[in-house]
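**Student:** Sequence unavailable; structure follows:
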C-alpha cells in the first residue's frame, strides 16, 4: 500500500514539474524563438490534472494556441516564412554548438561569442524542431481553412 501511495506521489510530482517547466518555457518562448503558446498550453494541460485553478484557465490558452496555429498556415508566404525560421533556428543551434571562432568584426572578448556551446545549441535546435512540428500540425489540421 505504501508503495502505491509513493508511486502516486512521484507521478504527481513529475506531472507538476513537467507542467511548470512547460509553462515557464512557453512564457519565455512568447518573446524568444519557439512555439510559446503551444508549450504554455501543454504545461497548463498538465497542471490542470492537478489543480482546479489551472483547469479553469486552460480554455482561453487553448483557444489562443489553436487560433495562432490556424493563422500560421493562412497564406503561402506565412508558411514559407515559418518554415524558413524553423530551419534558421536549427541551423543557428548547430552553428552555436560547433562554436566557430569569433569573426574579426566581433567587438567583444572571444568568450562572449556564442556563449553556452551545445547547451544553447540544443535548445535552439529543439525550438526549431518544435516549431516545425507545429507547422506540420497546423498544416494537417487547418490547411482547409487557408486560401
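**Tutor:** Now that the structure is in, tell me what you want to look at. Please read all numbers here as calculations on a predicted model, not as lab measurements. Residues are numbered from 1 along each chain as shown.
**Student:** C-alpha only now, for contacts and for neighbours.
**Tutor:** Fine.
**Student:** can you pull out the strands in this structure?
**Tutor:** Counting by DSSP state E, the chain has no strands at all.
**Student:** ok, which stretches of it are helices?
**Tutor:** In the chain, the helices defined using DSSP state H lie at 2-29, 36-48, 52-71, 76-98, 117-142.
**Student:** let's bring in a second model and compare:
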C-alpha cells in the first residue's frame, strides 16, 4: 500500500510539474519532488534526480535574485489566486466553476510557498 501511494503521489507531482513547465507555476520544483518520491521506489530514476535538482535549484535562486523578480512572482501568485476566484464565481467563462478556480488558487498558493522557500534558501546562504 505504501509503494502504491508513493507511486501515485510521485506521478501526480511529476505530471503537474511537467504541466507547470508551460503553465504559470514552479514546474521544475514539482518535477524534482515527483522524481525524488518515485526514485525512492524505483532506483532506476535516480540518474535523473541530479540534473533536475541542479536546474530546479538554479531556477529557485534566479526567481528571488532581485527585488524586481520577487515582485513579479508575487504579482503572478496574486493573479493566479484572483483568476481562481473569478473562474469560481463568474458563470459564462470557459471551464467556469470551482474545479478550475480551485486549481488556479492552489497554483497561486504553491507558488507563494515555493517563493518563500526559495527566498529563505538563498538568503540563508548569504
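**Tutor:** Nice, thanks for sending it over. Since we're looking at a predicted model, the values are computed, not measured.
**Student:** Need the TM-score between these chains.
**Tutor:** TM-score for the superposed chains, counting by TM-score structural alignment, normalised by the length of the second structure: 0.93, backed by 126 aligned residues with a C-alpha RMSD of 1.5 Å.
**Student:** for the residue mapped onto residue 128 of the first structure from the second structure, what are its contacts?
**Tutor:** Aligned counterpart of residue 128 of the first structure in the second structure: residue 108 (TM-score structural alignment). Counting by C-alpha atoms under 8 Å, 6 or more residues apart in numbering, residue 108 of the second structure makes contact with 25, 76-81.
**Student:** ok, now with 7 Å
**Tutor:** Applying C-alpha atoms under 7 Å, 6 or more residues apart in numbering to residue 108 of the second structure gives the contacts 77-78, 80-81.
**Student:** before we move on, back to that, pick the most deeply packed of the helices of the first structure.
**Tutor:** Looking across these with neighbours counted as mean count of other C-alpha atoms under 10 Å, the highest average goes to helix 36-48: a mean of 24.
**Student:** nearest residue to residue 80 of the second structure other than its sequence neighbours?
**Tutor:** Nearest-residue entry for residue 80 of the second structure: residue 108, 5.1 Å, with adjacent residues in sequence omitted and distances by C-alpha to C-alpha, 6 or more residues apart in numbering.
**Student:** Residue 13 of the second structure now?
**Tutor:** Nearest one to residue 13 of the second structure, counting by C-alpha to C-alpha, 6+ apart, is residue 34 at 4.7 Å.
**Student:** doesn't residue 11 make contact with that neighbour?
**Tutor:** Yes. Assessed by C-alpha atoms under 7 Å, residue 34 of the second structure is found in contact with residue 11 at 6.1 Å.
**Student:** show me what contacts the residue most central in space within the second structure?
**Tutor:** With distances taken as C-alpha atoms, centre = their mean, the residue of the second structure nearest its centroid is residue 26 (3.5 Å). Applying C-alpha under 7 Å, 6+ apart to residue 26 of the second structure gives the contacts 20, 111.
**Student:** Thanks a lot, see you next time.
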